[in-house]
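[1] Starting from these lines, generate the structure:
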Amino acid sequence: MEKRRPYKMSERAKSQAETRQKIIEATMHLHEEIGPKNTSISAIAERAGVQRLTVYRHFPDETAVFQACTSHWLSLNPPPDPAGWEQIEDPIAKFRTATGAFYDYYSRTWKMWAVSFRDVSEVPALQQPMADVAAFIDSISRNLIAAFGDKDGKDLLAPTIRHVLHFQTWSNLQDQGLSNEEKLDLVTSWLT
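    The predicted structure is shown next:
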């Protein structure tokens, strides 16, 4: 009986996987540097060191390459995990912990968020990933709002919490020169 050799990825398959990864990373870097709206397939090919046709062999259209880019970027930069504040009972402490996690995240990833929010209305391939981000933030907001129970003034609490968690709020406060700790102090005061 003949022994089967263990499967090893062929050199061609390995090369294709490496080329695909180069294209994804080139797209990711271009998105962060010049924005999705200004990232063409030609620019992606040039940055990846391949021909335009090679990009299309791996990704049939702009949406496919943007989806791969988004997935890769999010794997490198996962959003804050609600497990970090889920067990906190005090609603203000829970809010502050969650908001702090988002503000730290935005501090590390602001370049990509700034161009993504700037370009979302003009880049159809970006609209679904950004809608997914909005849904995630909305779910976090609902959880934080629920922590306050039936507190008086809750009708103003909900829009305040939603506003606080958005990148644009962080960005506006950043433009005013506030540190993340100062931002947290300010937005926490909005709840009290």
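[2] going forward, measure contacts and count neighbours with C-alpha atoms only.
    Noted.
[3] Now do the helices in this protein.
    In the chain, the segments counted as helices under DSSP state H are 11-34, 41-48, 52-58, 62-76, 91-119, 124-146, 154-165, 167-175, 180-191.
[4] Determine which of these approaches Ala83 most closely.
    helix 91-119 (9.7 Å; CA to CA).
[5] And stretch 44-52, what's buried?
    Going by neighbour count (16 or more other CA atoms under 10 Å), the buried part of stretch 44-52 is 44-45, 47-48, 52.
[6] how near is the residue nearest to the spatial centre of the chain to Leu53?
    For the chain, the residue nearest the mean C-alpha position is Leu74 (5.6 Å; CA atoms, centre = their mean). Distance, Leu74 to Leu53, by CA to CA, to the nearest Å: 26 Å.
[7] mind checking how far Thr169 is from Arg108?
    15 Å.
[8] let me redo that: Lys37
    Per CA to CA, Lys37 is found 22 Å from Arg108.
[9] One more, so I can put them side by side:
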Amino acid sequence: MSDQKRPYRMKLRAESEAQTRLRITESAVALHEELGPARTTIGAIADRAGVRRSTVYRHFRDEEELFDACSSHWRADNPPPDVGAWAAIDDPSERTEAALRELYAFYASTRRMYESLLRDEELVPVVRRRLRDFHDYLRSAQDVLMAGRRLRGRAARRTRAAIGHAVAFPTWHSLTQEQQLSEGDAVALMCRLVEEAAGVRDEGRSKKDERATLRPPPS
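    The predicted structure follows:
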């Protein structure tokens, strides 16, 4: 009888351990969002999860392993917009508008977490390492929103810079949280910035062309 009960007891123990690990992970995620990783301690995580500090260390060997679990758990609940879906929109202007609408809605729903992470990026090495994926994602967004514009030189650099500014979380935060624009107005403003950057002529070159046009022909 004892041998028959052993697998059942092991199953219950494994389920209990999984639940404890999840509770620790969710507690850490909540504290990272509320306080920021720099001010989140193992003691605070243990208290919120209702376990001992030693239990946290039993499930997670170090800060990086805990942060990886938190990051995976949070991203599963908060997936960013699909950059590949934007690439399917042929017109660059329509593509930019669609991308910014989705991205700004994502920022609105994840504001507190990104405020905490970006504030602590330079303070906590593991946060800086994990945010590389986020910054890579935004660079991919720039590539997709630049595609098909057929720009060169300074116009291309201006436009890529405008797109990079438009997709950045601090830009969204400034426009909607500090300047109190609606998300629709923020999107429209950034779309106009991008299109202006793409359409503005190189003033230096334009003046040079004008001088060449006005110069009298050689006698």
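[10] re the thing from before, which two among the buried residues of stretch 44-52 of structure 1 are spaced furthest apart?
    Going by CA to CA, the pair spanning those furthest: Arg47 and Arg52, at 10.8 Å.
[11] circling back: and Lys37 and Arg108 of structure 1? Which one has more around it.
    The residue with more neighbours, out of Lys37 of structure 1 and Arg108, is Lys37; 18 against 11, by other CA atoms under 10 Å.
[12] Go ahead and confirm the more buried one touches Val123.
    Yes. The pair Lys37 of structure 1 / Val123 is scored as a contact, 6.0 Å apart, by CA atoms under 8 Å.
[13] And for the closest residue to Trp85 of structure 1 other than its chain neighbours, the neighbour number?
    Leaving aside its chain neighbours, Trp85 of structure 1 sits nearest to Lys94 (5.7 Å; criterion: CA to CA, 6 or more residues apart in numbering). By other CA under 10 Å, the residues close to Lys94 of structure 1 number 21.
[14] now do Ser54 of structure 2
    Counted with other CA under 10 Å, Ser54 of structure 2 comes out at 12.
[15] same check, this time on the one 10 residues further on
    Under the neighbour criterion other CA under 10 Å, Glu64 of structure 2 is assigned a count of 15.
[16] I'd say it and Val126 touch.
    Yes. Look at Glu64 of structure 2 against Val126 with CA under 8 Å: they come within range, at 6.2 Å.
[17] contacting residues around Thr110 of structure 2?
    Thr110 of structure 2 makes contact with Asn78 under the criterion CA atoms under 8 Å, 6 or more residues apart in numbering.
[18] corresponding residue for Glu181 of structure 1 in structure 2?
    Correspondence of Glu181 of structure 1 to structure 2, assessed by TM-score structural alignment: Gly184.
[19] Hmm, Glu102 and that match touching each other?
    No. Assessed by CA under 8 Å, Gly184 of structure 2 is found out of contact with Glu102, at 10.9 Å.
[20] tell me the contacts of Val50 of structure 1?
    Val50 of structure 1 touches nothing, counting by CA under 8 Å, 6+ apart.
[21] ok, now the one 5 residues further on?
    For Val55 of structure 1, the residues meeting the contact criterion (CA under 8 Å, 6+ apart) are 20, 23, 41, 44-45.
[22] and those, which two are the farthest apart?
    Across those (CA to CA), the longest gap, 13.5 Å, separates Arg20 and Ile41.
[23] counterpart of Trp190 of structure 1 in structure 2?
    Trp190 of structure 1 maps onto Leu193 in structure 2 when the alignment is built from TM-score structural alignment.
[24] ok, that match touching Ala162?
    Yes. Assessed by CA under 8 Å, Leu193 of structure 2 is found in contact with Ala162 at 6.5 Å.
[25] Among the two, which residue is more densely surrounded?
    Between Leu193 of structure 2 and Ala162, counting by other CA under 10 Å, Ala162 is the more crowded of the two (21 against 17).
[26] Test my guess that that one contacts Ala197.
    Yes. Between Ala162 of structure 2 and Ala197 there is a contact under CA under 8 Å: 6.8 Å.
[27] Work out for me the element Ala212 of structure 2 sits within.
    Following DSSP states H and E, one finds Ala212 of structure 2 within helix 203-214.
[28] give me the stretch of structure 1 that that helix matches.
    Residue span in structure 1 matched to helix 203-214 of structure 2, by TM-score structural alignment: none.
[29] That helix: which residues count as buried?
    For helix 203-214 of structure 2, the neighbour count (16+ other CA under 10 Å) marks no residue as buried.
[30] quick one on the thing from earlier: neighbours of the closest residue to the match of Glu181 of structure 1 other than its chain neighbours, just the number please.
    Nearest non-adjacent residue to Gly184 of structure 2, counting by CA to CA, 6+ apart: Arg101, 7.5 Å away. If you count neighbours by other CA under 10 Å, Arg101 of structure 2 ends up with 16.
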